[in-house]
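Peer 1: Pasting the sequence and the predicted model now:
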Amino acid sequence: MVQMLIFGMGYAASHLAGRLRARGWEVIGTTRDGRGDTTAFDDAAAVLAALRTSTHILSSVPPAEGDDPVLSRYGDAIAIAPAAWTGYLSSTGVYGDAGGAWVDESAPVKGRRPDRNAADAEWRALRGDVRVFRLPGIYGPGRSILDRIAEGRAHRITSPDQVFSRIHIDDIAGGVIASFRGPAGVYNLADDEPCHQNRLVEWGCVMLGAPLPPLRSLDEAGLSPAARAFYAENRRVANGKAKRLLGWTPRYPSFREGLAAGA
């Protein structure tokens, strides 16, 4: 029996869990409150029992308030757990601003969030079997530019040299699954076509027959601090290592295929 313990049954992790269960895996997931069929994160007895029986361990919990809660609470137990595979969903934000240049896994970790940089490093050092997946902007059903356009929340920003990478949730799951047969290490999981966010908005508006939002500056758009931070960094994320070592290929190599599939 193969069993995965997933810390943090959020958007991407829940999609992965569904694919694994369809393959006959047992998946135990944690949430803050133990809702549905998940285990409460603070239920130490249940979590430690799952760590003793799980063949695979994954954390999708980001650091908060300067701390990785999974490592703080269960790091020592994870370090000695009998699992054969350990994974962590990190962020390409650890690379920081690259001025639009390509970054691969050898790029220095110099992101603007010290807690995210530290968590990435701590997971890499925790065990010899750890796979760290650095992810750019995540999209998929219910969380794509199509939804933001339909809800009137899409923006076009006057930053013509800005470039972003992204990844469909199905390709995150595919990369994690491919890594079961590949070596430990750090992997960027991103699609093949970094581009400006405006291109997604424009493509989505054509798909939906919706009017284009006006071009605005960041100040004019009235974005939240989190949304403004999105535009503070500029990079292209290279995915060649995952292709070479894991045999992974994105099902959705660009936003066009992902959105055409219903996002």
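Peer 2: Arrived safely.

Peer 1: rest of the way, CA atoms for contacts and neighbours
Peer 2: Will do.

Peer 1: Could you report the distance from the residue nearest the centre of the chain to P62?
Peer 2: Geometric centre of the chain, nearest residue: L135, 4.1 Å, by CA atoms, centre = their mean. According to CA to CA, to the nearest Å, L135 and P62 sit 12 Å apart.

Peer 1: what do those two both touch?
Peer 2: S90 (CA atoms under 8 Å, 6 or more residues apart in numbering).

Peer 1: Tell me if I'm right that I167 and R134 touch.
Peer 2: No - distance between I167 and R134: 10.5 Å, which falls outside the contact criterion (CA atoms under 8 Å).

Peer 1: what sits in contact with each of those two?
Peer 2: L189.

Peer 1: Quick one: residues in contact with the helix or strand hosting C205.
Peer 2: Secondary structure from DSSP states H and E places C205 in helix 197-208. By CA under 8 Å, 6+ apart, the surrounding residues in contact with helix 197-208 are 145-146, 149, 154-157, 163-164, 211-212, 255-256, 259.

Peer 1: Structure two is appended below for comparative analysis:
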Amino acid sequence: MTKTLLSIGHGFSARALAARLLPQGWRVIGTTRSAEKAAQISATGVDPVIWPGTDLAPLLGEIDALLISAGPGPDGDPTLNALQTEISAAAPRLPWVGYLSTTGVYGDHQGGWVDETSPLTPSTKRGQARVAAESQWQSIAGLNLHIFRLAGIYGPGRGPFAKVRNGTARRIIKKGQVFSRIHVEDIAQVLEASLAQPNPGAIYNLCDDDPAPPQDVIAHAAELLGLPVPPEVDFETAEMTPMARSFYAESKKVRNDRIKEELGVKLLYPDYRTGLKAML
């Protein structure tokens, strides 16, 4: 019997999961906002649905799993704003619901370690919106919810190589700054493992084993390409967009023991070096 996943906001991570599920006989339905993106989704074997614009309520009665990648906006969580009543009604029939959140919910820990039990103290508006969205999803009675807190995502087509090649990469130096990151294929394998062994209420950090200063990643990418290491730029004087600068407002190392111990995941790319090498 064919299983069906409805993927709301079918983006980079969801596409990687679909590539694993489709060969196993799953049907994947992915929502997107434009006809152009719908055509791209269709080419990967996923059934596209343009949303908003299509009534998703009938689908909620037919699916086996629901993945939400669409993040909150100024008005809150777009999926719940549109469908909370329908999702609540479908909850008892849905064995697995996955919500893709962010490690930004932990806020700044001045380079210290956090795990899934750490307090949620976000300092950015984006992080605060994520905490509110997580809470809203958790409040739905009977929903078999799994929350995945993603570190910085990279993978094919999304990484430092293009900027290093075209000469726009900079090594922004802020003392003590570290980020955790995760290869998109490792996100996909964690989601696949969770689908196979649901644990409603579970929260998982998705990151690799090697939190690192961002300038080290840029330098390694340049070395792999055989190009000069981009210059260092002091964070205080660097020209940056408000969005880019906000990422540097928080520094932490994220633990990932739970995905290994509970889901049996062995990371394909346990650090940025193996991930970048494979991308190249």
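Peer 2: Thanks, I have it. Keep in mind the model is a prediction, meaning the values are calculated, not measured.

Peer 1: out of everything not next to it in sequence, what's closest to the residue nearest to the centre of structure 1?
Peer 2: Once flanking residues are discounted, L135 of structure 1 sits nearest to S91: 4.6 Å by CA to CA, 6 or more residues apart in numbering.

Peer 1: What's that neighbour aligned with over in structure 2?
Peer 2: Under the alignment (TM-score structural alignment), S91 of structure 1 pairs with T102 in structure 2.

Peer 1: need the contact list for its match.
Peer 2: 127, 130, 148-151.

Peer 1: Please report the distance of it from R245 of structure 2.
Peer 2: Remark: distance between T102 of structure 2 and R245 of structure 2 (CA to CA) = 17 Å.

Peer 1: do E239 of structure 2 as well
Peer 2: For E239 of structure 2, the distance to R245 of structure 2 - CA to CA - is 9 Å.

Peer 1: do the same with T121 of structure 2
Peer 2: T121 of structure 2 is 18 Å from R245 of structure 2, by CA to CA.

Peer 1: Which parts of the stretch 101-250 of structure 2 are strands?
Peer 2: 113-114, 145-150, 152-154, 171-173, 181-183, 203-206, 232-234 (DSSP state E, counting those that start in this stretch).

Peer 1: how about the fifth one, which residues of structure 1 does it hit?
Peer 2: Right, the one you point to is strand 181-183 of structure 2. Under the criterion TM-score structural alignment, strand 181-183 of structure 2 matches residues 166-168.

Peer 1: Please, where are all the helices along the stretch 51-200 of structure 2?
Peer 2: Assigned by DSSP state H, counting those that start in this stretch, the helices in the stretch 51-200 of structure 2 fall at 57-60, 78-90, 125-138, 161-166, 184-196.

Peer 1: Give me the buried positions along stretch 5-20 of structure 2.
Peer 2: Buried positions in stretch 5-20 of structure 2, judged by neighbour count with 16 or more other CA atoms under 10 Å: 5-19.

Peer 1: Closest one of those residues to V233 of structure 2?
Peer 2: F12 (29.9 Å; CA to CA).

Peer 1: Contact partners for that closest one?
Peer 2: Counted by CA under 8 Å, 6+ apart, F12 of structure 2 has contacts V184.

Peer 1: Residue in structure 1 paired with it?
Peer 2: Matched to structure 1 by TM-score structural alignment, F12 of structure 2 sits across from Y11.

Peer 1: same deal with H220 of structure 2?
Peer 2: Matched to structure 1 by TM-score structural alignment, H220 of structure 2 sits across from W203.
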